[in-house]
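Asker: Pasted the sequence and its predicted model underneath.
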Amino acid sequence: MDSIARRKFLRLSAYGGLVFSSGLPRARGQDAHSAEDGFYFVQLSDTHWGYQGEANPDAGVTLPKAIAAVNALAVQPDFVVFTGDLTHTTDDPRERRRRMAQFREMVAGLQVKTVRFLAGEHDAALDQGRAFREFFGASRYTFDHKGVHFIALDNVSDPAARLGDEQLAWLAADIQEQPMDARIVVLAHRPLFDLYPQWDWATRDGARAVEILLARPNVTVFYGHIHQEHHHTTGHIAHHSARSLIFPLPAPGSQARRTPLPWDGAHPYAGLGFREVEARRAEAAYALVEFPVAKA
């Protein structure tokens, strides 16, 4: 059993995860390090630190439980990314910064050395991302890891849920610099496609971003915001949303209002969880493994 297969077996045995494979065509010209080693990262989303309400009466301990679960993985990920709504919205700028400071202090308990952050509208929409940038750095950026090019977008600092012309031009310029067969992963908070605009589950100019991304054959998008696992394709681009770490939301359009699903005291943390994303060795595909916040 090779090291990656063994690693996955250990993780699935410990947590009972479910595997969803996101297949992409093989990319030509992969560097030898990527092809030989492979890697995986963990996506967490929508922690909403500072939330208080009956949708999660254990809100103060849910994030620590998730951190402990990630630290308990048999093999630590290459990095962790939080795809937005780190904190719960507040009109008080001082309270917003206090929550961000508390969140940053808690996630420092992760054993993995590299942790990356995206803003959500709860973090950024009321001050155009100023507090987020003070605590976590740029709200849009790129990085490369073992043959994969990552692009983190900001579709929340504009309260109108737009990327904006300037950011779209930045995205187009970055894509233009990548080889045609580059493996590209896009990270965002809101979906880039119109999942359910009536519930703010869309990016107003997201179609323009998707049009730019469609020019490259190997693109996958990971996002948050909708508090549930969801899989969608636009052309050849796969879009995967992650579960929340605070409360689940209903399926798109399944009820009249976008209200949290009720807390079930008999099954606490039901519907909450995080995700592993594995870039497989010798093939341009991603295996997604979904994990609960805590073992049953």
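Answerer: Received, thanks.

Asker: alpha carbons only for contacts and neighbour counts from here, please
Answerer: Noted.

Asker: Output the contacting helices and strands for the lengthiest helix in the chain.
Answerer: Using DSSP state H to define each element, the chain has its longest helix at helix 93-107. Applying 3 or more C-alpha pairs under 8 Å, 6 or more residues apart in numbering; DSSP states H and E, one finds that helix 93-107 makes contact with helix 130-136.

Asker: Included below, for side-by-side comparison, is a second structure:
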Amino acid sequence: MEEKKNNISGRRRFLLQSGFAAMAIPFTQISCQNSNESKATEDNEDSFEFAFLTDIHIKPEMNAPKGFQMAIDKVNTLNPDFVITGGDLVYDCMRGNYDQSESLFLLYKNMCKGFNMPVYNCIGNHDLFAIYEESPESEDHPDYKYGMWERHFGDTYYSFDHKGWHFITLNSLDVTENKRYQGVFHEKQLEWLKADIAKVEKSTPIIITTHIPMICTYSQLNGSEGTRTVNNASDVFDILEGHNLKLVLQGHIHWKEYGFINDRFHFLTGGSIAGNGWKGRRHNTKEGFVTVKINGNDFSWEYVDHGWETERIRLAENNI
């Protein structure tokens, strides 16, 4: 298990300021943590733990089901209250036909029955059905774009409460005129968010989950090709102004990145279950997932290696 912890109560913090992205940094992931991470905090009656699994990329090939099952087994061993996923559950529906895409969703859903706790899902770009020109399906298909997701999982954005914390899952995706995905929170969702937040006490701790990151240094470190962040993340931050936003959980990049923004909130990009398409690490981040432990108004986190890299090498050596 690879561990990175941050306890946010009364500790030194690394502040990610506006000039940070311009720094010349000789590595491809940033993980900021406090210097007293080993200090124990006594649990109170409101403490709980959940797991954040993102970019699972389930498919029948490359022993992906075996790798995902290893993650499921590891989560069950840790026994959190629930699981939140960060999108890209399957690979790939954007270019797929109906039968192929439907089979991927069914594979994912059937495997998720192995979790011993509830699973709250977030939509990712690879979960959008038939949005690319390469797909043989048309825009008139009832499952186009969000349709297949909604049929299997329901709304693409929603909220729930657990032991005094408010959790918001957002849909960070839409489709451009030239049939490519983009990172954006559409207006209807923003109106829903305003109504949802209006019902939440301003002191209530809030955690947001999104697939496309709201904040990320990938483009500054590696170039800006593709959609790496949401275009209008500031709209969400404006809506939550004055509320107790604690943490933004993100996926998409397949790396581990943590930051604390101007004494306001934390963001955590949670690596990937699949790594580099089930072929090993991506951006030097091991395949894995995040556990978040809540203790009153505070939290700490760990990045858990579920062992796929070692198993992948073993399978390759034995031609499995």
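Answerer: The structure has been received and is ready for your questions. Remember, predicted model here, so these are calculated numbers, not experimental data.

Asker: Could you give me the buried positions within the longest helix of structure 1?
Answerer: Neighbour-count burial for helix 93-107 of structure 1, with 16 or more other C-alpha atoms under 10 Å as criterion, is recorded at 96-97, 99-100, 103.

Asker: same check, this time on stretch 208-227 of structure 2
Answerer: Judged by neighbour count using 16+ other C-alpha under 10 Å, the buried positions of stretch 208-227 of structure 2 are 208-218, 221, 227.

Asker: And stretch 262-271 of structure 2, by the same measure?
Answerer: Here stretch 262-271 of structure 2 shows 265-271 as buried, counting by 16+ other C-alpha under 10 Å.

Asker: and the buried residues of stretch 208-227 of structure 2, which two are the farthest apart?
Answerer: Across the buried residues of stretch 208-227 of structure 2, no pair lies farther apart than 208 and 221, at 24.7 Å, counting by C-alpha to C-alpha.

Asker: Helices of structure 2, residue ranges please.
Answerer: Remark: helices assigned in structure 2 by DSSP H are 64-78, 98-112, 147-153, 187-198, 218-222, 233-239, 308-317.

Asker: Taking helix 64-78 as reference, get the angle to the second one.
Answerer: So the one you mean is helix 98-112 of structure 2. Orientation check (axes from the mean of the first three to the mean of the last three C-alpha atoms, to 10 degrees): helix 98-112 of structure 2 against helix 64-78 gives 30 degrees.

Asker: Structure 1: matching residues for helix 98-112 of structure 2?
Answerer: Under TM-score structural alignment, the match for helix 98-112 of structure 2 in structure 1 covers residues 93-107.

Asker: who touches the matching stretch?
Answerer: 49-50, 64, 67, 86-87, 89-90, 123, 131-132, 135 (C-alpha atoms under 8 Å, 6 or more residues apart in numbering).

Asker: which of those residues are buried?
Answerer: Neighbour counting over the contacts of stretch 93-107 of structure 1 (16+ other C-alpha under 10 Å) leaves 49-50, 64, 67, 86-87, 89-90, 123, 131-132 as the buried ones.

Asker: what do we get in structure 2 for residue 232 of structure 1?
Answerer: Aligning on TM-score structural alignment places residue 232 of structure 1 opposite residue 259 in structure 2.

Asker: nope, residue 62 of structure 1 is what I was after
Answerer: In structure 2, the residue matched to residue 62 of structure 1 (TM-score structural alignment) is residue 67.

Asker: which residue packs closest to that match, ignoring adjacent ones?
Answerer: In this structure, residue 67 of structure 2 finds its nearest non-sequential neighbour in residue 308, 5.8 Å apart by C-alpha to C-alpha, 6 or more residues apart in numbering.

Asker: hang on, that neighbour packs against residue 64?
Answerer: No: using C-alpha atoms under 8 Å, residue 308 of structure 2 is not in contact with residue 64; the gap is 9.6 Å.

Asker: Name the residue in those two with the higher neighbour count.
Answerer: Here residue 308 of structure 2 and residue 64 are compared on neighbour count by other C-alpha atoms under 10 Å; more neighbours surround residue 308, at 26 against 21.

Asker: Roughly how far does the nearest residue to residue 12 of structure 1 once chain neighbours are set aside sit from residue 149 of structure 1?
Answerer: Excluding the flanking residues, the one nearest residue 12 of structure 1 by C-alpha to C-alpha, 6+ apart is residue 18, at 7.6 Å. Here residue 18 of structure 1 is placed at a distance of 26 Å from residue 149 of structure 1 (C-alpha to C-alpha, to the nearest Å).

Asker: And for residue 116 of structure 1?
Answerer: Applying C-alpha to C-alpha to residue 116 of structure 1 and residue 149 of structure 1 gives a distance of 14 Å.

Asker: neighbour count winner among these two?
Answerer: The neighbour comparison of residue 116 of structure 1 against residue 149 (other C-alpha under 10 Å) goes to residue 149, with 17 against 13.

Asker: Give me the residue at the spatial middle of structure 2.
Answerer: The central residue of structure 2, meaning the one whose C-alpha is nearest the mean C-alpha position (C-alpha atoms, centre = their mean), is residue 86 at 2.7 Å.

Asker: The counterpart of residue 155 of structure 1 in structure 2: neighbour count?
Answerer: Counting by TM-score structural alignment, residue 155 of structure 1 corresponds to residue 172 in structure 2. Neighbours of residue 172 of structure 2 under the rule other C-alpha under 10 Å: 30.

Asker: In this model residue 209 seems to touch residue 172 of structure 2, though I could be wrong.
Answerer: No: with contact defined as C-alpha under 8 Å, residue 172 of structure 2 does not count as touching residue 209 (9.5 Å).

Asker: Pull up the aligned stretch in structure 2 for stretch 132-143 of structure 1.
Answerer: When stretch 132-143 of structure 1 is compared against structure 2 (TM-score structural alignment), it corresponds to residues 149-160.
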